[in-house]
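Asks: Sequence isn't available, so here's the structure alone:
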């Protein structure tokens, strides 16, 4: 029997959820407070230029394409370009290390830059190959809203095998003796706002996945995925309501019965929250549903530039390491102070995609990990961005300052204003006790028909993983509705 499902929030998680639930034959209403859908997957546009505002590195292409296929989107809709080399890491001492998908090229590069570390790299790849498959099946593809399903003998064995009790950095000591190389395989925890000195070694699988599954670029920018999803929502008949906001849910016992949308009260059989989970619960007056004290992910200062030239010699993705990566991480996650010598990331997509800027011009994006929270007034830190641009110019982009046509800056203060939990850029921090069963699940505890998707929900952050959370949520919701069209949980 056809049911009505209301989704509060039109980010990637909400859009994919809507497509799965509509495909299962239900009426779906998607309510988005802004004019545009897509959440953090958006563009910064200025003077004929455009650049991704948020995610830039396309990982897990198989998962991404598989989920899109399941909701009726043909993979020919995506113009994915594989990058090999993956990216380059520039160290403060002048060392440059490039990562490749091709294993022989990677071995040659390790032998060139880090002699005697090649056997450790081969052992790392061998161990992670075995662990990735088991970890994906045991944790990425399962919901743990029923906690007993997590604490099985088999899962505990897999967690021990994954070295979940160790941190990313400590686990890498088994493979690499050079601290610079350990940093090269630990910094990926920052993709989801985690501290490599605290995050579980499970997250070592991210750097392995880059080698095994590749890094891709979506032509037109990652945020062009939003247009593809939006077309499918319209084609399938999802009722999309923009510039409207769910401000309250009405309950009868443990059952949500109506959503207040502006001044209207809309009844539905099930409700889905797609927002930054702790902040969204608080906004809806549901913080009593979950009283845990959560830890936010790191924040970011993002600098977006439109340039009157193209840096053809610079790769698409680059990481520039500060002198002491461990000190930078302490400033971000422990002392929560403005970093003095931060490592940072750059995105230079115009060398492979001329559609992003006027002819002969380019866009450039710089991301600097900084503390989340509201204790730093970034508008008063006027020298910070200027100093970072000076470093960028010296370390890889000569004559940068004189090439800038326009500049935009985004800080944790902006993230706070937009409703991201404590100004963190990636949802909840991916520490051990906010991962797996300990992370908020796709079904909100102590409710009969309230569900959640997004970066703060299991399995976690990153576009394909958020899409996977939507898939898990749809499966649980449909099962609860006794719908026979339960989503098949394939890889």
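Replies: Yep, it's here. Everything numeric here is computed off the predicted structure, so don't read it as measured data.

Asks: Only C-alpha atoms from now on, for both contacts and neighbour counts.
Replies: OK.

Asks: Quick check: nearest residue in space to residue 58, chain neighbours excluded?
Replies: residue 216 (4.9 Å; CA to CA, 6 or more residues apart in numbering).

Asks: Can you tell me what sits against the helix or strand that contains that neighbour?
Replies: Counting by DSSP states H and E, the element that carries residue 216 is strand 215-218. Here strand 215-218 makes contact (CA atoms under 8 Å, 6 or more residues apart in numbering) with 56-61, 78-84, 86, 224.

Asks: what sits against the nearest residue to residue 88 once chain neighbours are set aside?
Replies: Once flanking residues are discounted, residue 88 sits nearest to residue 98: 4.2 Å by CA to CA, 6+ apart. By CA under 8 Å, 6+ apart, the contact set of residue 98 is 85-89, 106, 109.

Asks: list the contacts for residue 256?
Replies: Per CA under 8 Å, 6+ apart, neighbours of residue 256: 249-250, 269-271, 447-450.

Asks: again, only using 7 Å
Replies: By CA atoms under 7 Å, 6 or more residues apart in numbering, the contact set of residue 256 is 249-250, 449-450.

Asks: which one of those residues has the most neighbours?
Replies: Within those, most neighbours by other CA atoms under 10 Å means residue 450, with 23 neighbours.

Asks: Would you map the helices across the stretch 201-350 of the chain?
Replies: Here the stretch 201-350 of the chain has its helices, by DSSP state H, counting those that start in this stretch, at 204-213, 224-236, 277-283, 325-333.

Asks: now the shortest one, how far from the centre of its chain.
Replies: What it means is helix 277-283. Centroid separation for helix 277-283 versus its chain: 19 Å, with CA atoms, centre = their mean, to the nearest Å.

Asks: Report the buried residues of that helix.
Replies: Residues of helix 277-283 classed as buried by neighbour count (16 or more other CA atoms under 10 Å): 277-281.

Asks: what do you get for stretch 374-391?
Replies: In stretch 374-391, counting by 16+ other CA under 10 Å, buried: 376, 378, 385, 388-389.

Asks: what about versus this one:
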């Protein structure tokens, strides 16, 4: 296993539990990939994923190892889920349950309660079909998807031919709620003006299955994966970088940074597909195919230790830009947004252990183009100025700030351009040009955010299931 991200660990657990001997090589000192933590002066920040959805996906992996997710984590279902704030001063706080959500939308904009119910019903239909088709197996070509469909109507049900923005405008009259729906494209590092309406299943998933937080922080999930992997017998070697993959007609093993060679019948790459084919396997044909897929956005991160408590703050918060169209025009053009949408996770609202008494741990994230150089001090000031203009002036209360730029993300995770989610969902062909789970050589497999079905904790864990099933089929066990 090249890389010990969540996708790699989930694959390793499944394969080891099925009787294979698995060794994970991780270049960093801890496994978990982007599921990472920054700790300073009594503050703890989740600097990767900050939200757990579809916990049953993780529980299925743990059950394959003879345990359960609940044996290792205390998961709390968040209520409210998010607070959304607009430039006009309006706020929508989304509760956890369907009836309450419809009422919140109706109170926010008369008539929108029923519109939300219709939008959610469409999301339910998309999810119910996608779960048994798109997410149920590999996507090497359109026929792979077609074979899992029960009827031609399944294709129209997942709404792949119009954009998320176009779908949102067909359901909501209020432009603020269109922007609310459009934001879900960012879950895959994509643009609502280019990503398919299929992504409308994401808000439905949150409404139906909940938004969850593991007490102690997302690092508890990382630790649980690592512990279960070790318990079933996976050999985990941290601080050990793979610098090459050896192959003839099929892969035969890996080369480590110290020159050592490790033989293997199967190599699973839990690393960016572009890095895999450019730097490890040196396969120019496969690399050219991979580069057909568009990279996801990157991000600019601010971790702030903040004195005092902020009124009306929730665990997850969004301050929208005045114009999403203008923001994405800049991002798509390769520039930083002048007026960025700001996401803030303040987990100390739910879990006081994440900050000193009377303080808050602010994790701020704004979208940026991948591959861009960012002046961390200047752009950090801009983000804080924008928050202050919205009535939340953290500047006098900040004890420290820690930043991450696209360059930092690229360096830390071997992610070209700092693309957080690997490949984006932009364009009608995105699902079919995303790197396949079966690699360019027999015995090579890809798992993780840059391969099918995409980025995010539930999807990379689903990717692990797909890869483990492919290996079982190919090896006959």
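Replies: Nice, thanks for sending it over. The shown structure was predicted, so the numbers you read here are calculated from the model rather than taken from an experiment.

Asks: about what we covered before: the residue nearest to residue 58 of the first structure maps to what in the second structure?
Replies: By TM-score structural alignment, residue 216 of the first structure lines up with residue 212 in the second structure.

Asks: and its match, how many neighbours?
Replies: 20.

Asks: do residue 402 of the first structure as well
Replies: Residue 402 of the first structure, neighbours per other CA under 10 Å, totals 9.

Asks: Assumed it was part of a helix.
Replies: Yes. Counting by DSSP: H, G, I helix; E, B strand; the rest coil, one finds residue 402 of the first structure located in a helix.

Asks: Could you tell me which residues make contact with residue 281 of the first structure?
Replies: residue 287.

Asks: Pull up the gap between it and residue 272 of the first structure, please.
Replies: Counting by CA to CA, to the nearest Å, the gap from residue 281 of the first structure to residue 272 of the first structure is 12 Å.

Asks: now do residue 252 of the first structure
Replies: For residue 252 of the first structure relative to residue 272 of the first structure (CA to CA), the value is 17 Å.

Asks: about what we covered before: can you point out the helix or strand that includes the counterpart of the residue nearest to residue 88 of the first structure in the second structure?
Replies: With TM-score structural alignment as the criterion, residue 98 of the first structure lines up with residue 93 in the second structure. Element membership of residue 93 of the second structure, judged by DSSP H and E, is strand 91-94.

Asks: Skip ahead from that strand and say which helix or strand is next.
Replies: By DSSP H and E, the next helix or strand past strand 91-94 of the second structure is helix 98-108.

Asks: Next, the residues that contact that following helix from outside, please.
Replies: Here helix 98-108 of the second structure makes contact (CA under 7 Å, 6+ apart) with 92, 94-95, 112-113, 116-117, 207.

Asks: got the buried residues for it?
Replies: When neighbours are counted by 16+ other CA under 10 Å, the buried residues of helix 98-108 of the second structure are found to be 98, 101-106, 108.

Asks: same check, this time on stretch 44-55 of the second structure
Replies: Buried-residue list, stretch 44-55 of the second structure, by 16+ other CA under 10 Å: 44-48, 50-55.

Asks: Please narrow those residues to those residing in strands.
Replies: Of these, the ones assigned to strands by DSSP state E are 44-46.

Asks: With distance to residue 14 of the second structure added, can I get those in TSV?
Replies: Formatted as TSV, those follow (distance: CA to CA, whole Å):
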residue	distance to residue 14 of the second structure
44	30
45	29
46	26
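
Asks: between the residues you listed, which is nearest residue 234 of the second structure?
Replies: Closest approach between those and residue 234 of the second structure, by CA to CA: residue 46, at 25.5 Å.

Asks: Might one say that the closest one is in contact with residue 220?
Replies: No. Checked against CA atoms under 7 Å, the pair residue 46 of the second structure and residue 220 is beyond contact range at 10.5 Å.

Asks: what residues do the two have in common as contacts?
Replies: Counting by CA under 7 Å, 6+ apart, nothing touches both residue 46 of the second structure and residue 220.

Asks: returning to that earlier point: who has more neighbours, residue 252 and residue 272 of the first structure?
Replies: A direct count of neighbours by other CA under 10 Å for residue 252 of the first structure and residue 272 places residue 272 higher, at 27 against 8.

Asks: any idea how far that one lies from residue 391 of the first structure?
Replies: Distance, residue 272 of the first structure to residue 391 of the first structure, using CA to CA: 44 Å.

Asks: Helices along the stretch 1-150 of the first structure, start to end?
Replies: 12-23, 61-70, 103-113, 118-135.
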